[in-house]
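A.B. asks: requesting a structural model of the entry that follows:
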Amino acid sequence: MKAEILATGDEIRSGTLVDSNSAHISEKLEENGVEVVRHTCVGDDLSMLTSTLREIGQRVNVCVVTGGLGPTTDDRSAEAAAKAAGLELVENEEALANVESFFKKFKRPMTESNRKQAFLPVGAKILFNPVGTAPGFAVSIKGCRFFFLPGVPYEMKRMLADHVIPDLLAIQGDAALHSRVKTITTFGLPESLAGEKSAGVEAAFPGVQLGLRANFPQIQVKLYGRDSDARRLEERLDEAGRWIVEKLGKHVVSQNGETMQAVIGQMLLTQSATLALAESCTGGLMANWLTHVAGSSGYFLFSGVTYSNRAKIDVLGVDPNTLEEHGAVHEETARQMAEGARKVAGATYGLSTSGIAGPDGGSEDKPVGTVCIGFAAPDRSYGRRLFFPFGKRLMNKKIFAMAALDILRKELMGIGEP
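C.D. replies: Here you go, the predicted structure:
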């Protein structure tokens, strides 16, 4: 079964709004055995929308349309669907009841413009919307089954799960194919090298397709599979995943697509350990990433953005002589920063960053892209200098922060390199 996704609206077409709906719909359709072959976007012009629906109807078996179901005059999806299908647009009693129930729930009067949302192609199947005013609907055009959903993401997601996916599974019946994607998160290898090391997986596991996605500064290795037997598919992807892990070794952060910060959080909780940070060049980025994970209060104690030398001395207890002799960007400075953060917070571990994010401020000895990372544990501490050849400030801040977290990850795994 082949499908197409149509996003409607001038705000999507013009780039004013980012179309996140199509990505979500694609993922869910593929997971349920429907092959998505094309994404299309069109504005609010009625004739353009009508002709696009007819064209799609001749290309694929299924189409999910988002947007254009609101109460305003530029919401024209229902009218275009009726024209494309050669059907009359009529007021639907079930749809009207759906609209009215939303306003009754919030004890608000329904406006006359909202009544427009109940006008649908005659014979269309109503897709009830429990979280918004716009009911969706399903109708056939040129032999293709169209599902029309609201453009509001949380409404679309609820209705996709409640109506569209069950209908598609029923249509496919025993012929339904299960699609899965296994994501392996890595750090420390360029995309080209990660691709080279992973390249043999398709030959080793027929039916498995390899894909790589750069989510800077991490690389995601993706394994795609499709099979009529869900358990067999899961086993094949798990075997292929273990093959990839063996090839990429210590660069594998997660075998389940988890982020670096989520993996670190799980390890800290498992080990009943806590963490304190001292950030200079990363400006609190590590703290932001770590605290974005739910439950981080169970292990994250403190972060000090000690940007100035005075803050490093007064807050973290860095020796002024160290700063005078070596400067802020130095392994010993970073080591003392990590030690200081650990002591201030009473944490199990301390982690620090001090570097030159650029685009200015570099020197021959310490060019832009230089970072010193400090690590402190109850029994030892050290500093390490790394260099990343990126000229953009935000890219450097991200990779500095990720490199520091990776040092912590390896220490927690017992594979650190002092």
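A.B. asks: going forward, measure contacts between C-alpha atoms and count neighbours the same way
C.D. replies: Will do.
A.B. asks: three-state assignment of the residue of the chain positioned farthest from its centre?
C.D. replies: Relative to the centre of the chain, the most outlying C-alpha is that of Asn321, 44.9 Å out, by CA atoms, centre = their mean. What DSSP: H, G, I helix; E, B strand; the rest coil gives for Asn321 is helix.
A.B. asks: one more, for comparison:
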Amino acid sequence: LEEAGVEVARLNAVGDDLERLVAVLIEIGARADLAVVTGGLGPTVDDLSAQAAAQAAGVGLVEDSSALAAIETFYRRRNRPMNPSVRKQALFPQGADILSNPVGTAPGFTLSIGGCRFFFLPGVPFEMRRMLTEQVLPRIDRLRGAGREHRRVRTFCCFGLTESVTGERVAGVGGRFSGVRLGLRARFPEVQVKLYTSAASEAAAAARLDAAAIWVRERLGEVLFSEAGEPMEAVVGRLLRGRQATLAAAESCTGGLLASLLTDVAGSSDYFLLSVVAYANAAKRGILGVSGETLARCGAVHEETAREMAAGVRRVAGATYALAATGIAGPGGGTAEKPVGTVCIGLAGPECLYGFRFHFTYGERALNKRAFAMQALDLLRRELLGLPHGG
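C.D. replies: The predicted structure is shown next:
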């Protein structure tokens, strides 16, 4: 909502209790102009949003025939029986406008309670996001009308610094640039810096953010990987595509996570060729060609092993670049020399063959794996941009 220029004044979380839901809706209706409610639109007894909204607005519930037909069509097209309880999702407060759900069975709706316009959306994240983007935000924009202040936000994504250090680097932006507000968000394993502003025109708001962005960019330096809120894997993909380059991966400790992240990006088949999950040493030798002598002398978690893994998968795939990750994600398996959180990353390319060692202290296996994969992608980003690797 804030990225769409809507100032969010308050967040409420309410359990599945009808009396409390009604009270909160009435209270919000008395003080707010706009409210978005998510969840509680399903077919079960604890899905109470429509009933609570009707009581708060002082109206009854009515069945919408068009909504019911859409729900029935959803099930029929999938050759699935429709449970009678699902019919509940076609009940709405009298006078509500229906918001269709193109990817699920629970429609949303909008109505006024007190002086506030409410938008009720499903709680399923991908359903909610699509309906918010396609139906709610355009309606909010129309409701705000002409003469409103234009609110804008810009998101800078960073990797390699803690939230506190990142905050210290950009803390002075509000004092230097009038009307610009700073926000920080830890979105593991990256940190996002957000700049907010509002102005009488969209051009004025954009110009204000452009000026502040120059200073923020200089303060963040090479840890900044996106100024548009893009994930690291999308940034790396764009860089590869721009060079008509291809990528392969050899994964041990990340277990396919690198491949998963890369293929989350639509069109990644343009540049991503393959990933080999070589977890056992025998696979590292047999598939990737890692030397048995290297494994005996250095072990599986070592810069030299990572280099040979990267070189091997690059050769197997015929790729321009290759990444390799071998490490100790935990919770066990660490030693004094190689504690849990240690990862060695190999990077092979037309003019490079590197091995780097990093250590993360997150303590949880899933977090370490995510950090390992992000670090590998960041090394490739830096190589493609000619930046120091930081290893």
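A.B. asks: one step back: what does the residue farthest from the centre of structure 1 correspond to in structure 2?
C.D. replies: Aligned counterpart of Asn321 of structure 1 in structure 2: Glu293 (TM-score structural alignment).
A.B. asks: can you tell me how far Lys197 of structure 1 is from Pro217 of structure 1?
C.D. replies: 18 Å (CA to CA, to the nearest Å).
A.B. asks: now do Val315 of structure 1
C.D. replies: 30 Å.
A.B. asks: next: Gly195 of structure 1.
C.D. replies: Taken as CA to CA, the span from Gly195 of structure 1 to Pro217 of structure 1 is 15 Å.
A.B. asks: which one is Glu31 of structure 1 nearest to, not counting chain neighbours?
C.D. replies: Ser179 (4.5 Å; CA to CA, 6 or more residues apart in numbering).
A.B. asks: and that neighbour, that's in a strand?
C.D. replies: Yes: per three-state DSSP, Ser179 of structure 1 lies within a strand segment.
A.B. asks: that one pairs with which position in structure 2?
C.D. replies: That one, Ser179 of structure 1, aligns with Arg151 by TM-score structural alignment.
A.B. asks: contacting residues for that match?
C.D. replies: 2, 4-7, 196-199, 202, 205 (CA atoms under 8 Å, 6 or more residues apart in numbering).
A.B. asks: now the closest residue to Gly317 of structure 1 other than its chain neighbours: how far from Ala404 of structure 1?
C.D. replies: Nearest residue to Gly317 of structure 1 in three dimensions, chain neighbours excluded: Gly340, at 5.8 Å (CA to CA, 6+ apart). Distance of Gly340 of structure 1 to Ala404 of structure 1, computed by CA to CA: 16 Å.
A.B. asks: who has more neighbours, these two?
C.D. replies: It is Gly340, of Gly340 of structure 1 and Ala404, that has more neighbours when counted by other CA atoms under 10 Å, with 26 against 21.
A.B. asks: what's the neighbour count on the counterpart of Gly188 of structure 1 in structure 2?
C.D. replies: Under the alignment by TM-score structural alignment, Gly188 of structure 1 pairs with Gly160 in structure 2. For Gly160 of structure 2, the neighbour count with other CA under 10 Å is 18.
A.B. asks: could you verify that Gly160 of structure 2 is part of a strand?
C.D. replies: No: with three-state DSSP as the criterion, Gly160 of structure 2 is assigned coil and is not in a strand.
A.B. asks: can you tell me the closest non-neighbouring residue to it?
C.D. replies: The shortest distance from Gly160 of structure 2 to any residue other than its chain neighbours is 5.9 Å, reached at Val223 (CA to CA, 6+ apart).
A.B. asks: strands along the stretch 101-250 of structure 2, start to end?
C.D. replies: Along the stretch 101-250 of structure 2, counting by DSSP state E, counting those that start in this stretch, strands occupy 108-113, 116-121, 150-158, 181-187, 190-199, 224-226, 247-251.
A.B. asks: Provide the aligned range in structure 1 for the fourth one.
C.D. replies: Meaning strand 181-187 of structure 2. Counting by TM-score structural alignment, strand 181-187 of structure 2 pairs with residues 209-215 of structure 1.
A.B. asks: which part of structure 2 matches the host helix or strand of Val344 of structure 1?
C.D. replies: If you go by DSSP states H and E, Val344 of structure 1 is part of helix 331-345. Under TM-score structural alignment, helix 331-345 of structure 1 corresponds to residues 303-317 of structure 2.
A.B. asks: once aligned to structure 1, how far is the matching stretch on average?
C.D. replies: For stretch 303-317 of structure 2, the mean deviation from structure 1 after alignment is 1.4 Å (mean CA distance after the TM-score superposition for structure 1).
A.B. asks: can you list contacts of that stretch?
C.D. replies: In contact with stretch 303-317 of structure 2 (CA under 8 Å, 6+ apart) are residues 247-250, 273-274, 276, 284, 287-291, 294-295, 298-299, 320-326, 344-349, 353-357.
A.B. asks: check stretch 54-68 of structure 1 too.
C.D. replies: Contact partners of stretch 54-68 of structure 1, identified using CA under 8 Å, 6+ apart, comprise 1-9, 21, 25, 44, 74-78, 84-85, 141-152, 156.
A.B. asks: can you say which of these are buried?
C.D. replies: 1-9, 21, 25, 44, 75-78, 84-85, 141-142, 144-151, 156 (16 or more other CA atoms under 10 Å).
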